[in-house]
Every structure is written in C-alpha cells, then in structure tokens.
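1. here you go, sequence then predicted model.
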Amino acid sequence: MEPVLFYGVPHGCSFGSIVALEWLGQPYCLSRIDMLAKAKSNIYARVNSKQQTPTLLLEDGKPLSESFAILQNIAARDLNRKLGFAQGTEAHDRLNQMLAYLHTSFHSAFAPAWTAFKLKDGDPAIKMLRDLAREKAVEGYAYLQSHLADRQWLAGDSKTIADAYLIGIARWGEDLQLFDLKREYPGLHGYLQKLEADKAVIFAHAIEDGQPAITTGQFLGHVELDEIETCLAA
C-alpha cells in the first residue's frame, strides 16, 4: 500500500507533513482526524496510542509518529528533491538544528493558548494562558525573523521540510489571535506570504478546510479509518 498520513484538524502541525508530501511528488493517501472530538477512535488508537497527529502509516503497515521523524522520512525518500540532506553532512546538521528548534521551543510556546482555546467562555484561566503563550512565542517569532533576514529559506538554498513545518505552526499566532504578524514581524510575514502562494500550501489549506483541493503531487485520496482497520488486521 501507499503511505497514509493521519492529519489533525483544526490547524494541526501535521499541515507541514501534507505540504512536504506534495513537494516530494510520490504517491500517498491522507486520513482525517478530528482532534477536538470528545469520543476518540479505537481504530486510530491502534495506529497512535497517544491519539496525537501526525502519524505516517508506512508501506509495511508500521506507524511512524512525531513530525520531526515523519518529515525526515519524507525528505529521505528522494534526496534529489532537496527537501532534506544526506546524513552526516553539514547541511543535514543545520536542518536538524532548525527542525529541533521548531519542534520543541517554538511549537510548545503555543501550548497554553491551545489549552485556553478548549476552555469554556468566561473561564478565568483563559487570559492567563493566552498571555503566557504570547510571552513565550514572542521570542520565537523574533528569532525566526532575525534568522531569515539574510536568507530566502530556513535551512538551505531552497525550500526544505523545515519550511514546510514552519508554515503549519507559524500561523497559530494569528489563528489564536495573539499576534498581528504583518505589523509586528513584517520580515517574517513576507516570508510566510511567499510560502502561502505555494501550490502545495494552498492544497494543504483546502484539505484542512474540507474544500476541493488540486494536488500538484501524487495525492491518491482520503482513507477512512475502517479501511485502515482492515490493513492493520491483515
């Protein structure tokens, strides 16, 4: 079978893995997971016991979780695409360093705001959590804008899996109404707008929003969880 990416809505960090798969240009399928659903899927629990996204179900039926690992798996499928670099090279180390920063420090900065998002209106903890998230994310946005000041892409001479991952999480500042990126970080905003014009990014937005999506890669369609159960049982 082709690899299947389980992506989370709303606005999961799995967005970056969809973009990377489109850039890769090899056949793949998607499976949609509602991360706000009160009732969790027993089928998906067999794919990812933590019920988190993304998860990439590999061709041999074994699951691979965590964005860092999934993105590196995607990049390694065809190094000629230059989405990643050969193990042991300086370029690979630079890419890993950036991915590690995005996957830990920057991603985690928004955790308090996502917790606030799930609380009922009027909960006194909401403001405290949102203030904490903004305080933590400020440093990340400032660092990324500075890093991009003299370069076109995060970790190479062309776009890589780091750029794919960033576009999926940098949007959270505005999604959660914590930042006005155009006003506060105009340099970073310009870089993000360049990515937003990319056909793979447009495709990933349409997929998340449940709208008609035009692939420029080799997207084969969505797979329902009951179909996945059959694959797991085989």
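-> Yes, it's here. Note that the structure is a prediction, hence the values are computed from the model and not measured.

2. every contact and neighbour count from this point should use C-alpha atoms.
-> Will do.

3. which parts of the chain are helices?
-> 15-24, 42-47, 67-76, 90-101, 107-109, 111-117, 125-147, 161-170, 172-175, 181-184, 186-196, 199-209, 225-233 (DSSP state H).

4. what comes up buried for the fourth one?
-> To tie it back to what came earlier, the one meant is helix 90-101. Within helix 90-101, the residues scored as buried using 16 or more other CA atoms under 10 Å are 95-96, 98-99.

5. put this next to the previous one:
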Amino acid sequence: MIPILFYGVPEGCSFGSIVALEWLGRPYRLCRIDMLQKPELFTRIAPVGESPVLITSEGRQLTQSIAILNHIAAHGLEMGLGHRQGSPAFDDLNRSLAFLSTSLFSAYSPLWFSLKYELDGPSQAALRHQAETLVRSAHQKLEKTLLQDRTWLSGERIGVADAYFAGVARWNDYHKVFDWSEFPKAQALLQRLQQDPAVRFAHDIEEGREPAGAGGFRGHVSVAEAAAELGLAEPA
C-alpha cells in the first residue's frame, strides 16, 4: 500500500515528518487530523490518540515522531537523510532528535495545555511562566551544544533532525515566548529551513492548500477512507 501519514493541526509536530517524506521522494499520502477535536475513528485507528502516525507500505502502524523520522531516514541513507545504525553519525542524529523531543518539544507543553483547555487568569499565567522558563532554557542548551559548531542539526548535511526542528521551533512564533534575536544560531537555522522547498510544501499543506511537492505526494485521504483501507469499520 502507499504509506499514509496522519498529521495533526494546528501546528503539529508531525510537520517534520511531512518535510522528511518530501525529501525522501517516495509515494505517500496524508490524512489531516484536527487534534483539538479528534474524530472518534482516528482513535480507533491509532489508540494512542496522538499524531503523527505513519502507516507503512507493509501496513504497519508507527507512532512517535522520533520513530517515524528514523524510519524515513533509514530509507534515505544514500541521500544523507540518516546514517547507519551504530555509527557515530547515527548516534549524533539520535541525540539531536532526543533533545528536540524531550527538551524543546516538552518545554511548550504547558502552553498547548492552556490552549486546549482554554485556561485563563492565574492558571494561564502560571503555565505561561513555566513554559517561558523551559523554552528559554531549551534554546540556550541548543545554542551551546547542538548548534555550537555546525550548520545543520543532522551534521554536515540537512537531515531529519532539521525537519523536526522546523516543526517545533516555529511554535515560538505561535506563542510569542521570546524574540528570535536572543538565539541567533537557532534563528539562522530556522531561516535556512524556511527557504527549503519541502518546508514550504509542509506549510502549504497545513494551511489547506494542495501543492505539487517534489513528486512523492499522492494526495489526501479522509479518516474514513484510511480506516476502510486498514479494514476498520466506521463506529456504530
């Protein structure tokens, strides 16, 4: 089957998986999920109830961004998207992905929680203060370690860690936590990524357009269509 990536809006971290699939260039489809009002059928397809979810060409279900990005990278070794497992370059890539997931992604969690549950007053202020501290700390560590002496997070070439960064780093523009001038290396990386055709493609996808892409994109499928293909019936 042609793989299906379930991606979340608004501002989902699944953005990075769309970018990586574009770089890979192999056929794939997308299924759009509103993560603030998840359809019941999606939770039957993916009981974890989170995006992204990748249905592979073998029909296997793969969840969690790091696992999906490493899966894509493993199919694009000759393109430099990933590295041979056990090599120093692979370990370095995994370190970057883990940092982005555990430190940078998690730092924004209080803000997304506040938005999802429409908190206001003291609760919102407390969560925002917590998030601002965490987000700034994560970017300080990013500048001092992963971006200290390199152009791309994945090493000498653009790769899947950069794709993931493109999806998570833009959350600052959404939540207005800090001015990018505070973190010039991270800002420069994000600006370089914003010029990449695959990143622009992913933005177009999230904004509801149907761009042509690099050739691998085979269009959207609905949740119902994906469920039928996977042998799951609509809920009674």
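-> Arrived safely. Just so we're clear, the structure is a prediction, and the values are computed from it rather than from any experiment.

6. adding distance to residue 36 of the first structure, write the buried residues of helix 90-101 of the first structure out as TSV.
-> Converted to TSV, those look like this (distance: CA to CA, whole Å):
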residue	distance to residue 36 of the first structure
95	32
96	30
98	29
99	26
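
7. among the helices of the first structure, which is the most enclosed?
-> Of those, the one with the most neighbours on average (mean count of other CA atoms under 10 Å) is helix 15-24, at a mean of 26.

8. check the mean deviation of it from the second structure.
-> Once superposed with the second structure, the aligned residues differ from helix 15-24 of the first structure by a mean of 0.3 Å; criterion: mean CA distance after the TM-score superposition for the first structure.

9. and that helix, what does it pack onto?
-> Counting contacts by 3 or more CA pairs under 8 Å, 6 or more residues apart in numbering; DSSP states H and E, helix 15-24 of the first structure is packed against strand 4-9, helix 67-76, helix 161-170, helix 199-209.

10. export the ones you listed to TSV and tack on distance to residue 127 of the first structure?
-> Below are those laid out as TSV (distance: least, CA to CA, whole Å):
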stretch	distance to residue 127 of the first structure
strand 4-9	24
helix 67-76	29
helix 161-170	21
helix 199-209	28
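
11. so residue 208 of the first structure versus residue 201 of the first structure, what's the distance?
-> Here residue 208 of the first structure is placed at a distance of 11 Å from residue 201 of the first structure (CA to CA, to the nearest Å).

12. need the overlap of contacts for these two.
-> Counting by CA atoms under 8 Å, 6 or more residues apart in numbering, no residue touches both residue 208 of the first structure and residue 201.

13. measure stretch 174-185 of the first structure end to end?
-> End-to-end for stretch 174-185 of the first structure, by CA to CA: 12 Å.

14. quick one: map residue 81 of the first structure onto the second structure.
-> Here residue 81 of the first structure is matched to residue 79 in the second structure, going by TM-score structural alignment.

15. please name the residues that touch its match.
-> If you count contacts by CA under 8 Å, 6+ apart, residue 79 of the second structure has them with residue 24.

16. ok, it to residue 22 of the second structure distance?
-> 12 Å.

17. and residue 184 of the second structure, by the same measure?
-> The value you get for residue 184 of the second structure to residue 22 of the second structure, if CA to CA is used, is 27 Å.

18. likewise residue 204 of the second structure?
-> 13 Å.

19. re earlier: out of the helices of the first structure, which is closest to residue 153 of the first structure?
-> Across these, residue 153 of the first structure has its closest neighbour in helix 161-170 (6.9 Å, CA to CA).

20. and that closest one, what other elements does it pack with?
-> If you count contacts as 3+ CA pairs under 8 Å, 6+ apart, helix 161-170 of the first structure packs onto helix 15-24, helix 67-76, helix 90-101, helix 186-196.

21. and residue 206 of the first structure, what's its match in the second structure?
-> So, by TM-score structural alignment, residue 206 of the first structure is matched to residue 204.

22. please tell me I have it right and its match contacts residue 213.
-> No: counting by CA atoms under 8 Å, residue 204 of the second structure sits too far from residue 213 to count as a contact (9.7 Å).

23. let me see the contact set for the aligned partner of residue 65 of the first structure in the second structure.
-> Using TM-score structural alignment, the partner of residue 65 of the first structure in the second structure is residue 63. Contact analysis of residue 63 of the second structure by CA under 8 Å, 6+ apart lists 51-54.

24. likewise residue 78 of the first structure?
-> Residue 78 of the first structure makes contact with residue 24, according to CA under 8 Å, 6+ apart.

25. find the nearest non-adjacent residue to the aligned residue in the second structure for residue 215 of the first structure, please.
-> Matched to the second structure by TM-score structural alignment, residue 215 of the first structure sits across from residue 213. Computed as CA to CA, 6 or more residues apart in numbering, the closest residue to residue 213 of the second structure that is not its neighbour in sequence is residue 201, at 6.1 Å.

26. any idea how far residue 211 of the second structure is from residue 166 of the second structure?
-> Distance of residue 211 of the second structure to residue 166 of the second structure, given as CA to CA: 18 Å.

27. to clarify, my last question referred to residue 224 of the second structure.
-> Taking CA to CA, one finds residue 224 of the second structure at 30 Å from residue 166 of the second structure.

28. do residue 89 of the second structure as well
-> According to CA to CA, residue 89 of the second structure stands 20 Å off from residue 166 of the second structure.

29. what's the neighbour count on residue 221 of the first structure?
-> Around residue 221 of the first structure there are 13 other residues, counting by other CA atoms under 10 Å.

30. buried residues in the biggest strand by length in the first structure, which are they?
-> Counting residues, the longest strand in the first structure under DSSP state E turns out to be strand 27-34. By 16+ other CA under 10 Å, the buried positions in strand 27-34 of the first structure come out as 27-33.
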